[in-house]
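# the amino acid sequence is not available; the structure is as follows:
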């Protein structure tokens, strides 16, 4: 496994594994504490693992947490997703930068999203399973959502949004989210 910095988002990394494939399928290490530690991320800091399954066209996001934020490792374990990260850390040299990734069950690449960055994705396949490993217990009172179609973000979602939660569909614009996370 190797760690690849994401230049557009300070502190973000792609962890690229080396799948072993044969006629049965593949085997792949999806987390390696030594590789994670080698780039300054505490491998013991993660507190919860979750998984989502989404139908093709579903948009989940854009999400982040107020307060101390939330760092996460994100991997598409089955199918494919169009993944988006937006740096909303005011002191970051990449503040307001956005970056897009195609995460896939074929590659098993893991994306590290630093605390203070908004994250979301759209399922490109039927279905797409996404695994998350977050660095602190979830507190719904700290949840912040940003409109997926906010013109300031101008995210080029590859498909029409087929389904999304009521919370995501009613999410406020980026300007309101920035005000909330700076409280």
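Noted; the coordinates are in hand. These numbers come from a predicted model, not from an experiment.

# please make it C-alpha for all contacts and neighbour counts, starting now.
OK.

# state which helix of this structure is the longest.
When the chain is scanned for its longest helix (criterion: DSSP state H), the result is helix 174-181.

# helices or strands up against that helix?
Other helices and strands packing on helix 174-181, by 3 or more Cα pairs under 8 Å, 6 or more residues apart in numbering; DSSP states H and E, are strand 143-145.

# next, the buried residues of the strand it packs on.
Buried residues in strand 143-145, counted by 16 or more other Cα atoms under 10 Å: 144-145.

# spatially central residue in this structure, please.
Residue closest to the average C-alpha location in the chain (Cα atoms, centre = their mean): residue 119, at 4.5 Å.

# and it, how far from residue 13?
Residue 119 sits 14 Å away from residue 13 when distances are taken as Cα to Cα, to the nearest Å.

# another one to put next to it:
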């Protein structure tokens, strides 16, 4: 498995190397030992508290082409997550909202798909969202805390300060996402 550091502090991208033959393919999409080893390197420089065994909840979403989900985050101690696209492809976006971070306010996009099988590690303290690029896209999340709706935070996917370059026209967003506040409002409330 190949591991890449992202431009955003503490974010890692794990890309498996599938075995392919006439039957199709086989790949391991997660290895706890490798995950813990890579994060221990981050811990030497900064406090990154997540370990593979910390993930307690798995979720999955299915979205149609052009749908945007996001930009979501958590208040309090936040939530770390592992994100991958198990079917189709998505344009996945992170925004660092950790004021003490060297990449505070910076965004980075990744293409996650069912070809490369990349797994994105998102530490706590990020806004996260994505747009489905294929007729349908399934996104799987492994999260390190139980969901508490009282801690949900969001910034509008179309916020002019973030200016996220969604690659397709947005076909649909949830009512909640359409009513989300701005980056400025989030910064004022934090």
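It's in. Nothing here was measured: the structure is a model prediction, and the numbers come from that model.

# give me the TM-score for these two chains.
Once the chains are overlaid, their TM-score stands at 0.95 when taken by TM-score structural alignment, normalised by the length of the first structure; 180 aligned residues with a Cα RMSD of 0.9 Å.

# can you pull the contacts of the residue nearest to the centre of the first structure?
61-64, 83-86, 113 (Cα atoms under 8 Å, 6 or more residues apart in numbering).

# and the counterpart of residue 106 of the first structure in the second structure, how far from residue 27 of the second structure?
With TM-score structural alignment defining the correspondence, residue 106 of the first structure maps onto residue 115 in the second structure. Residue 115 of the second structure is 11 Å from residue 27 of the second structure, where distance means Cα to Cα.

# list residues touching both of these two?
Listed as contacting both residue 115 of the second structure and residue 27 by Cα under 8 Å, 6+ apart is no residue at all.

# so how many other residues sit close to residue 38 of the first structure?
Per other Cα atoms under 10 Å, the neighbour tally for residue 38 of the first structure reads 12.

# contacts only, for the nearest residue in space to residue 182 of the first structure that is not next to it in sequence.
Counting by Cα to Cα, 6 or more residues apart in numbering, residue 66 is the residue found nearest to residue 182 of the first structure once chain neighbours are left out, at 7.8 Å. Counting by Cα under 8 Å, 6+ apart, residue 66 of the first structure makes contact with 116, 142-144, 180-182.

# how about the strands in the first structure?
Listed in chain order, the strands found in the first structure under DSSP state E are 2-5, 13-16, 20-22, 25-27, 48-54, 59-65, 72-78, 80-87, 98-104, 110-113, 117-123, 128-134, 143-145.

# which residue, other than its chain neighbours, is closest to the counterpart of residue 93 of the second structure in the first structure?
Residue 93 of the second structure maps onto residue 84 of the first structure when the alignment is built from TM-score structural alignment. Among residues not flanking residue 84 of the first structure along the chain, residue 100 sits closest, at 4.7 Å (Cα to Cα, 6+ apart).

# my read: the one you found touches residue 82, true?
Yes - taking contacts as Cα atoms under 8 Å, residue 100 of the first structure lies within contact range of residue 82: 7.0 Å.
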